[in-house]
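Novice: Requesting a structural model of the entry that follows:
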Amino acid sequence: MSENERPKVDALILDMDNTLYDWVAFFVPALYAMAEVVGKLLHVPTELVLRELREVHRTYGNTEHPFALLETRLVQSAFPRATRQEAHDALQPAFRAFNKERATRLRLYPEVASTLATVRAAGCRVFGHTEATVVNIEYRLQKLKIADFFDKVFASKWNGLSHPQGRDSKGSGQRVLVLPTVARKPDPEALRVLLNEIHAVPSRTLYVGDSLSRDVQMANQAGVLAAWAKYGSSNQKELWEKLVHVSHWAGESVAAVDSERSGHVPLKLKYRSITRFGQLLEEYVFTAHNGEPNATT
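Specialist: Below you'll find the predicted structure:
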C-alpha cells in the first residue's frame, strides 16, 4: 500500500493488556504460583485458595486485584487478630512467588518498542486507555521501560484497601491518570470523553486493541480509525481456562469472549487486522499533531 493510500494518524490510542504484552501469559502463572504456596503454608488445597480469590475478584469486579489474598476468608480466618501488614508479612513466600513469575514472564510483544519509537519520532502523540488500575499499569510501564513513549495513560481508579505496607495506591497523577467515570468500554462515550480530553480529531485518531467487541466496536461508534490486534486473542487454551476459573466474569461474559476468540463476532465492524504490532507502520502514516481543536461534538 502506497503512503498516499494509507490513513494519516496524529493521535494513537492503545489498549494495553494483550495489545502491548500478553497479560494472560504472565498474570495466570503468577496467580497460580501464589495460590500453590499459600496452600502449602496454610495446609489447604490449592483449589480452595483459588475459589476464595475468585470470590474477592467478583466482589470488586476485577480479576487483577492486588493483595486480594489478604481479603479472602481463608487468610482472615488463619490470622484473625493480625493487621494487614502482619498477614502480608506472614505470607511473604506466596507474594514472592507471584512477583517472581510476573517478573519472569512480563515482556513486550515483538516490535512494540521499536514501533512506538518510530511513531513518536514522527511527532505522533501516543496515549494508553485501559481498565486495569493505575497501580498495576504504573508497574508495567516501568518494568517494560515504555513510559516515555506515552503522553498520557488513562487507567481505572484503585478502589481497594490500602497497601499493606502503607504505600500509595493512587498512582502518580502525572503520566498515569484516572479514567473519567462517565462510561466504560465498550460504551463509545468513554472514548468520546477521552478524545475531548486529549484534543484529538476522530478522523486522524487510531485506536488499537485486542477485542473486537470492546475496542474495535467502541472505536467505530466513536468515529475513530480502528485496528484489531489479532495476535492478542491467541492465548494458550490452558492458560485461558485457568484465567476463567478465577475471574470475576459472569457466564455470559465468558461465552461472549470465547465466541470472539473463535472468530465469531455478530457485528459488522470497520477495522484493519494486524498480526504483529509493527504492521501498524505498514497500514498507517503517523504524523505530527497540528494543534487543531478536536471535532468530537
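
Novice: From here on, just use CA atoms for contacts and neighbour counts.
Specialist: Fine.

Novice: so where's the longest strand in this protein?
Specialist: In the chain, taking DSSP state E as the definition, the longest strand is strand 125-133.

Novice: What's the first helix or strand after that strand?
Specialist: Counting by DSSP states H and E, the element after strand 125-133 in chain order, helix or strand, is helix 134-144.

Novice: could you give the angle of that following helix to strand 125-133?
Specialist: If you take axes from the mean of the first three to the mean of the last three Cα atoms, to 10 degrees, helix 134-144 sits at 130 degrees to strand 125-133.

Novice: chain center to helix 134-144, what's the gap?
Specialist: Relative to the mean C-alpha coordinate of its chain, helix 134-144 is positioned 10 Å out (Cα atoms, centre = their mean, to the nearest Å).

Novice: Kindly report the same for stretch 205-224.
Specialist: 15 Å.

Novice: again, but for stretch 203-215
Specialist: With Cα atoms, centre = their mean, you get 14 Å for stretch 203-215.

Novice: I have a second one here; can you model it like the first so I can compare?
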Amino acid sequence: MKKLLITDVDNTLFDWQKLWYECFSAMSKTAIEISGIEANDFYSECSSIHQKYGTSEYAFVLNELPSFKRMYGDRVLEAMQSSIDSFRKARSKNLRLYPGVEEALDRLRDAGVTIAAFTESQAFYTNYRFRKLGLDQKVDYLYSPVDHDLPREVNSIRKYSPENYLLKNTEHRFIPYGEYKPNPHILLSIIEELEFNIEDTVYIGDNLLKDVFMAQQANVTDVYAAYGAAQHRAEEYDLLKKVTHWTPEMVEREQAALKPGAIKPTYTLSKNFSEILKIMGI
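Specialist: Next comes the predicted model:
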C-alpha cells in the first residue's frame, strides 16, 4: 500500500495542552511560593522569554527570569529545585498517548502505510516526548523546527551520553526555524521529499486553522482530529495565552478559525485516532 499518512503530534497523538498546563501550573505555583513574586509579574516575564525562544515550553525559563536572577544570582536552579521537581512529577503523570493511538499506528504500518509526523514543537521537546511515548518505534519520519540555542549548562545537567538522547528508529528531519503552520508549502515539500503523490497522502490534525486549512490549501486530503481540540478548556487555554510565544495576530487568527463554519473539514474523527483506519481503507 503506497500511502502516506502525515499526522500532527500535539493534541493529535497526545493531549499536549493538558500536559503543558499541568506541568507549567505545578512549576509556577511552587516557584511563586518560594520567591514571593507576584503571579502576574511571573507570567509576564515568562511570556517575554517564551517570545525570545519561540516556544511556550522553554525548559530553562526559571533560570532566565530577570526577577530570579536579581534574587538568586547564579543560584537560581538550586533555589528552584523543588519547582523543577514539581514540573517533572506532573510531566511523568500526564505524558500519555491518547487511547487507541499506539494500536492504530501499528495497524497502519503493518498495512504498509508510511507514517510521518509534522509538528511546530521544537526538536528538543519533541524528541523527548517521542522517546518517552514510544513513538520512536511507531513513526517513520518526524519533521519539526530546528532547536533554539541551549544554555551552556545543559550538558552539565544531562545524566547520560549524547547518544541516549537521539531517536533510534524515527528519522528526524527539520523544517526552517521560525516557520509556523499553516504553511502548505512545507507540507508539500514533505510529501515531495518522501516521494509520494498528493493523491496518496492524508493529513490529520486537531487544529482547524493550522492543520485542516493548511491541508486544504495544499490539496491534500484533510482529517480533523476533533477529539483533540482543546481550546474550549478555558482555564488551560487562558493560562497558555498569558505566557505564550504566539503573537496577538496568531491568537486572533486562531479564534477566527474556531467560529462555526469558518473552516469545514473533509473528514472528522470524533472519538479517537483509530477512526483514521477506516479513512485509510484498513
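
Novice: Tell me the residues of the second structure aligned with the longest strand of the first structure.
Specialist: Strand 125-133 of the first structure corresponds to residues 114-122 of the second structure when matched by TM-score structural alignment.

Novice: Pull the residues that contact the matching stretch.
Specialist: Outside of stretch 114-122 of the second structure, the residues within contact range by Cα atoms under 8 Å, 6 or more residues apart in numbering are 2-10, 55, 108-109, 139-148, 180-181.

Novice: Just the element for Arg120 of the first structure, please.
Specialist: Here Arg120 of the first structure sits within helix 112-121, counting by DSSP H and E.

Novice: What are the buried residues along that helix?
Specialist: Val112, Ala113, Thr115, Leu116, Val119, Arg120 (16 or more other Cα atoms under 10 Å).

Novice: Tell me which stretches of the stretch 151-282 of the second structure form helices.
Specialist: Taking DSSP state H, counting those that start in this stretch as the criterion, the stretch 151-282 of the second structure carries its helices at 154-157, 184-193, 214-217, 234-243, 248-257, 276-279.

Novice: Could you export those helices as JSON lines, including mean neighbour count and distance to Thr114 of the second structure?
Specialist: Conversion of the helices of the stretch 151-282 of the second structure to JSON lines gives the following (neighbours: other Cα atoms under 10 Å; distance: least, Cα to Cα, whole Å):
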{"stretch": "helix 154-157", "mean neighbour count": "9", "distance to Thr114 of the second structure": "34"}
{"stretch": "helix 184-193", "mean neighbour count": "17", "distance to Thr114 of the second structure": "11"}
{"stretch": "helix 214-217", "mean neighbour count": "20", "distance to Thr114 of the second structure": "18"}
{"stretch": "helix 234-243", "mean neighbour count": "15", "distance to Thr114 of the second structure": "33"}
{"stretch": "helix 248-257", "mean neighbour count": "12", "distance to Thr114 of the second structure": "30"}
{"stretch": "helix 276-279", "mean neighbour count": "14", "distance to Thr114 of the second structure": "13"}
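
Novice: Just give me the mean distance for the helix holding Arg120 of the first structure relative to the second structure.
Specialist: Superposed on the second structure, helix 112-121 of the first structure shows a mean distance to its aligned partners of 0.8 Å (mean Cα distance after the TM-score superposition for the first structure).

Novice: Ala222 of the first structure matches what in the second structure?
Specialist: Matched by TM-score structural alignment, Ala222 of the first structure corresponds to Ala218 in the second structure.

Novice: May I have the residues that are in contact with its match?
Specialist: Counted by Cα under 8 Å, 6+ apart, Ala218 of the second structure has contacts Pro184, His185, Leu187, Leu188.

Novice: and with 7 Å instead?
Specialist: Neighbouring residues of Ala218 of the second structure by Cα atoms under 7 Å, 6 or more residues apart in numbering: Pro184, Leu188.

Novice: And the residue nearest in space to the middle of the first structure, how close does it get to Leu191 of the first structure?
Specialist: Taking Cα atoms, centre = their mean as the criterion, Asp17 is the residue nearest the geometric centre of the first structure, at 3.3 Å. Between Asp17 of the first structure and Leu191 of the first structure the distance is 17 Å, computed by Cα to Cα, to the nearest Å.

Novice: go on, Lys100 of the first structure?
Specialist: Lys100 of the first structure sits at a distance of 35 Å from Leu191 of the first structure (criterion: Cα to Cα).

Novice: again with Ser233 of the first structure
Specialist: Noted for Ser233 of the first structure: a distance of 22 Å to Leu191 of the first structure, by Cα to Cα.

Novice: okay, how far is it across stretch 152-167 of the first structure, tip to tip?
Specialist: In stretch 152-167 of the first structure, first residue to last residue: 23 Å (Cα to Cα).

Novice: Tell me the buried residues in it?
Specialist: Using 16+ other Cα under 10 Å as the test for burial, stretch 152-167 of the first structure gives Lys152, Val153, Phe154, Ala155, Ser156, Lys157, Trp158.

Novice: Looking at the residues you listed, which are in strands?
Specialist: Secondary-structure check on those using DSSP E: residues within strands are Lys152, Val153, Phe154, Ala155, Ser156.

Novice: Hmm, Tyr53 of the second structure is touching Leu150, no?
Specialist: No. Using Cα atoms under 7 Å as the test, Tyr53 of the second structure is too far from Leu150 to be in contact (9.9 Å).

Novice: for the aligned residue in the first structure for Lys89 of the second structure, helix, strand, or coil?
Specialist: The pairwise alignment with the first structure assigns Lys89 of the second structure to Lys100, based on TM-score structural alignment. Here Lys100 of the first structure is helix, with the state taken from DSSP: H, G, I helix; E, B strand; the rest coil.

Novice: How many residues are close by Lys100 of the first structure?
Specialist: 14 (other Cα atoms under 10 Å).

Novice: And Glu195 of the second structure? What does it align with in the first structure?
Specialist: In the first structure, Glu195 of the second structure lines up with His199, judged by TM-score structural alignment.

Novice: try Ser144 of the second structure
Specialist: Per TM-score structural alignment, Ser144 of the second structure is aligned with Ala155.

Novice: Likewise for Arg131 of the second structure?
Specialist: Arg131 of the second structure maps onto Gln142 of the first structure when the alignment is built from TM-score structural alignment.

Novice: Next, the contact list for that match, please.
Specialist: Residues in contact with Gln142 of the first structure, defined by Cα under 7 Å, 6+ apart, are absent; none qualify.
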